[in-house]
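Peer 1: Here is a sequence with its predicted model. Questions after.
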Amino acid sequence: MSIYAIGDLHGCHAEFVALLEKLAFDPARDTLWLVGDLINRGPGSLACLREAKRLGSAARCVLGNHDFHLLVAARGGGRLKKRDTLDGILNAPEREALLDWLQAQPLAVFDERTLMSHAGVLPSWSVEAALGYSAEVQAMLESESAGAFLEALYGNKPARFTESLEGMDRLRALVNVFCRMRFISADETLDFDAKEGLDSAPAGFYPWFQFPRGDDTRLIFGHWAALEGKTPKARIDVQALDTGCVWGGRLTAMNLATGERTSVPSRQEGT
C-alpha cells in the first residue's frame, strides 16, 4: 500500500490520468492525497472533479482557493471570471452532487506526522490547532448558513489571524491562511499582493515556510506554482507540490513513505 500526495490539478485531467498510470495507482490498495485546486484554468475541470469524487475513500482532499471560487460562484452569488473553466461543472447533470462532495472537504488533513493543506499553515499553529481551525470552517460549510458564509468570504481583512477574532472575520482569516498564504511577516500578517517567486517578497515579509515551528511535523502544500516545487531556506520539513502543470510545467506526486517524486509533463500551453 502506498500513499501519494499530488500537486494542484487545475483541471489537467489528461495529466492526472497519465500520472496515476505511471504510479500504477490501485484504489483498492493505494491512497491519494490531493492538495486542493482540483479545478479551474485547465480544460478538464469537470473530469478532475468527477475522478476525485469517484475515488471515494481512496482519495483525501483539501480545499484550495479555486475550489472555494467554484463554491462561491455556484452557491454564494459570485461571478465567474473570464479565464475560468468551470462551466462544465456548473452545467453538469450531477452538478449538485459534485458541489456537495466538494463542499464537504476539509482544509487540512493529518496522518502520523504529515499535515496537508493547500497553501500552508501559520508557523505558530500546532497540528491540533490547524485541524481545529479546519473543522470550524468545515462546520460552517455544512451548516444552514453556508450560503451566507460563501457570499461574505472574499476579502483581505483581517490580514492577521488572532484567536480573539470572531464571526466572519475569523472564518475569512482562516480560509485565507489555508488557501491563499504565501508571504507573511514576523507577526504572521499575510501579504496578498505578491504572487510570484521569492524575489517578489515585500519588505519585511518572507515565505511562511522560512519561519521555524515548534514540532517536527512534515507539511505538504501546493498553491505556489512559482516555487516550482522547491522551498529554499526552509526551516521546517516542508514539501511544495505545485509544479505548474496548468502553466506548462509538470504534474507531480510524492510517495509519503519514501519521499520519492514522480512527474509527468504538462500537455497545456501556458493556460
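Peer 2: Noted; the coordinates are in hand.

Peer 1: okay, CA-based contacts and neighbour counts for the rest of this
Peer 2: OK.

Peer 1: any idea how far residue 86 lies from residue 74?
Peer 2: Look at residue 86 and residue 74: by CA to CA, to the nearest Å, they are 10 Å apart.

Peer 1: what about the two, which has more around it?
Peer 2: Shown here are residue 86 and residue 74; by other CA atoms under 10 Å, residue 86 has more neighbours (23 against 20).

Peer 1: Excluding sequence neighbours, find me the nearest residue to that one.
Peer 2: residue 40 (6.1 Å; CA to CA, 6 or more residues apart in numbering).

Peer 1: got it, and residue 113?
Peer 2: Per CA to CA, 6+ apart, closest to residue 113 is residue 217, 5.1 Å.

Peer 1: which residues touch that neighbour?
Peer 2: Listed by CA atoms under 8 Å, 6 or more residues apart in numbering, the contact set of residue 217 reads 113-115, 127, 237.

Peer 1: now residue 174
Peer 2: With contact set as CA under 8 Å, 6+ apart, residue 174 has these partners: 133-134, 137, 161.

Peer 1: What are the buried residues along the helix or strand it falls within?
Peer 2: Of the helices and strands defined by DSSP states H and E, residue 174 is found in helix 167-180. Neighbour counts over helix 167-180 (16 or more other CA atoms under 10 Å) mark 169-180 as buried.

Peer 1: Looking at those, spot the one nearest residue 155.
Peer 2: Set against residue 155, the nearest of the buried residues of helix 167-180 by CA to CA is residue 172 (7.4 Å).

Peer 1: what's the closest non-adjacent residue to the closest one?
Peer 2: Per CA to CA, 6+ apart, closest to residue 172 is residue 153, 5.7 Å.

Peer 1: Pull the residues that contact stretch 186-201.
Peer 2: For stretch 186-201, the external contacting residues (CA under 8 Å, 6+ apart) are 122, 156, 159-161, 177, 180-184, 202, 204-207, 224, 226-227.

Peer 1: any chance you could map the helices in this structure?
Peer 2: For the chain, the helices defined by DSSP state H cover 13-23, 45-54, 65-75, 87-90, 95-103, 127-141, 146-151, 167-180.

Peer 1: Redo those as TSV? Include distance to residue 251.
Peer 2: Shown next, in TSV, are these (distance: least, CA to CA, whole Å):
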stretch	distance to residue 251
helix 13-23	7
helix 45-54	13
helix 65-75	17
helix 87-90	22
helix 95-103	21
helix 127-141	26
helix 146-151	30
helix 167-180	19
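
Peer 1: Select, out of those, the one closest to residue 249.
Peer 2: Using CA to CA, the nearest of the helices of the chain to residue 249 is helix 13-23, at 10.9 Å.

Peer 1: Provide the contact partners of the closest one at residue level.
Peer 2: With contacts defined as CA under 8 Å, 6+ apart, helix 13-23 is touched by 9, 43-45, 47-48, 251-253, 262-267.

Peer 1: try this one next to it:
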Amino acid sequence: MATYAIGDIQGCRDEFARLLERLAFDPTNDRLWSLGDLVNRGPKSLEVLRFFKTLGECAVVVLGNHDLHLLALAAGNQRHARDSTLDAVLQAPDRDELLHWLRHRPLFFHSKKKNVALVHAGLPPQWDCTQAAELATEVESALRDTGYQEFLQGLYGNEPSRWRDDLRGMDRLRFIVNALTRLRYCDAEGTLLLKEKGLPGNQPEGALPWFQVPGRRSRDERIIFGHWSTLGYHTEDNIWAIDSGCLWGGELTAIRVRRKKTIERIAIDCPGYAEPGE
C-alpha cells in the first residue's frame, strides 16, 4: 500500500489523471492526500471534485484558499467573484452534495502513522502542529455549523495580521484561515505578510518564508504544503513544498510519503491554462 501527497490541482483534471496513471494509483489499496486547491482557474474543477468525492476514506483533502472561495461564492459572498471559473460547479445538478462534502474537509491533517502533517499554505512561527490542529477545528466547526453562511460572508480580509491567544469571533477565525490557506511570508515576529507572493530572494527586507523564521515552533515536525507555485518543489528543515505550478504550465507533483524512508518525488509536465499574474 502506498500513500501519495499531491500538490495543487486547480481544476486540471486531465493532468491529474495522467499523474495517477503514472503512479499506478489503486484506490482499493493506496491512499491519496491532497494539499488543497482542487478547484478554480483550470478547466475541469467539477470533474476533480466529483472524483475526490468518490474516493471516500482512501483520500484526505485539506482545504485551500480556492476551495474556500468556492464555498464563499456558493454562500452568496460575491467578493472576488470575477476571479473564478467555477460556474460549472455552481450550476451542477449535484452541486449541493459536492459543496456539503467540501465543507466537511479539514484545514489541517496529521498522520501519526506517517509522522507528517498536511496544510495548504503554512504555519505561523508561534504554532506547533498540535496547536495548529486544535485551531483548525474551530474553523472546521464553523464550516459545518448550520450557520456556516455567516462565517463565509466574513471570510475575506488580511486583518488581523498577528496571532494573539485572546482573538475572538471572526477575527480569530479569519486569522486561522489566512495562516493555514494563504501564508507564504511573515516577519520574525510572526506578522503575516499576505501580499508577498514571489520567489524567496526577491521579497522586501524583513519578510521571511514562514518555514525559515528562526525559532518557529514547528521546526522539528514534518510538514507537507502546497499553495506557493513560484517556490515550486522545495524541501528543507522537515518541510516539503509540492505546488509546482501545474496551472501555469509547470508540473503536477506527487510525493510518496513514508515514515522513515526517503520521500520520493513523482511529477509530470503540464501545458498550462493561465498566465502568471492572471
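Peer 2: Yep, it's here. On a predicted model such as this, the values are computed, not experimentally measured, just so you know.

Peer 1: Which of the contacts of helix 13-23 of the first structure sits closest to residue 94 of the first structure?
Peer 2: Each of the contacts of helix 13-23 of the first structure was scored against residue 94 of the first structure by CA to CA, and residue 47 proved nearest at 12.1 Å.

Peer 1: In the second structure, which residue is most central in space?
Peer 2: Note on the second structure: the residue nearest the mean C-alpha position is residue 120, at 2.4 Å, using CA atoms, centre = their mean.

Peer 1: For residue 174 of the second structure, see how far away that one is.
Peer 2: Distance of residue 120 of the second structure to residue 174 of the second structure, given as CA to CA: 15 Å.

Peer 1: Could you pull out the strands in the second structure for me?
Peer 2: Ranges of strands in the second structure, per DSSP state E, are 3-6, 31-34, 59-61, 108-111, 116-119, 185-186, 208-209, 223-225, 234-236, 239-241, 251-256, 264-269.

Peer 1: and those strands as a markdown table, adding mean neighbour count and distance to residue 80 of the second structure?
Peer 2: Putting those into a markdown table (neighbours: other CA atoms under 10 Å; distance: least, CA to CA, whole Å) gives the following:
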| stretch | mean neighbour count | distance to residue 80 of the second structure |
| --- | --- | --- |
| strand 3-6 | 23 | 26 |
| strand 31-34 | 22 | 24 |
| strand 59-61 | 21 | 23 |
| strand 108-111 | 18 | 25 |
| strand 116-119 | 24 | 23 |
| strand 185-186 | 27 | 22 |
| strand 208-209 | 22 | 26 |
| strand 223-225 | 25 | 24 |
| strand 234-236 | 11 | 30 |
| strand 239-241 | 21 | 26 |
| strand 251-256 | 24 | 26 |
| strand 264-269 | 16 | 30 |
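
Peer 1: With respect to residue 109 of the first structure, which of the helices of the first structure lies nearest?
Peer 2: Comparing the helices of the first structure by their distance to residue 109 of the first structure (CA to CA), the top pick is helix 127-141, with 7.3 Å.

Peer 1: what range in the second structure does that closest one sit on?
Peer 2: Mapped onto the second structure using TM-score structural alignment, helix 127-141 of the first structure covers residues 129-143.

Peer 1: now do stretch 155-175 of the first structure
Peer 2: Aligning stretch 155-175 of the first structure against the second structure (TM-score structural alignment) gives residues 157-177.

Peer 1: Distance from the matching stretch to the middle of the chain?
Peer 2: Taking the mean of its C-alpha atoms, stretch 157-177 of the second structure sits 18 Å from the chain's own mean (CA atoms, centre = their mean, to the nearest Å).

Peer 1: what residues are up against residue 228 of the first structure?
Peer 2: 240-244.

Peer 1: Does residue 240 of the first structure touch residue 229 like I think?
Peer 2: Yes: counting by CA atoms under 8 Å, residue 240 of the first structure touches residue 229, with 4.7 Å between them.

Peer 1: among the contacts of residue 174 of the first structure, which recur in the second structure?
Peer 2: Checking the contacts of residue 174 of the first structure against the second structure (both residues aligned by TM-score structural alignment, their matches' CA atoms under 8 Å), the contacts still present are 133-134, 137.

Peer 1: Quickly name whichever of these is closest to residue 59 of the first structure.
Peer 2: Distance to residue 59 of the first structure, by CA to CA, is smallest for residue 134 among those, at 17.9 Å.

Peer 1: what's around the closest one, how many residues?
Peer 2: Close neighbours of residue 134 of the first structure, defined as other CA under 10 Å, add up to 22.

Peer 1: residue contacts, the nearest residue to it once chain neighbours are set aside?
Peer 2: Distances taken as CA to CA, 6+ apart place residue 107 nearest to residue 134 of the first structure, at 5.1 Å, with adjacent residues excluded. Shown in contact with residue 107 of the first structure (CA under 8 Å, 6+ apart): 62-64, 117-118, 134-135, 137-138, 175, 178-179.

Peer 1: could I get those residues as TSV with distance to residue 101 of the first structure?
Peer 2: What follows is the contacts of residue 107 of the first structure, written out as TSV (distance: CA to CA, whole Å):
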residue	distance to residue 101 of the first structure
62	11
63	11
64	14
117	18
118	17
134	16
135	16
137	15
138	12
175	18
178	19
179	18
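
Peer 1: Which one of the residues you listed is nearest to residue 80 of the first structure?
Peer 2: Closest to residue 80 of the first structure, out of all of the contacts of residue 107 of the first structure and judged by CA to CA, is residue 64, at 16.3 Å.

Peer 1: What is the burial count for the counterpart of residue 15 of the second structure in the first structure?
Peer 2: Under the alignment by TM-score structural alignment, residue 15 of the second structure pairs with residue 15 in the first structure. The tally of other residues near residue 15 of the first structure (other CA under 10 Å) stands at 23.

Peer 1: go on, residue 241 of the first structure?
Peer 2: By other CA under 10 Å, 29 other residues sit near residue 241 of the first structure.

Peer 1: can you pull the contacts of it?
Peer 2: By CA under 8 Å, 6+ apart, the neighbours of residue 241 of the first structure are 5-8, 220-222, 228-229, 252-254.
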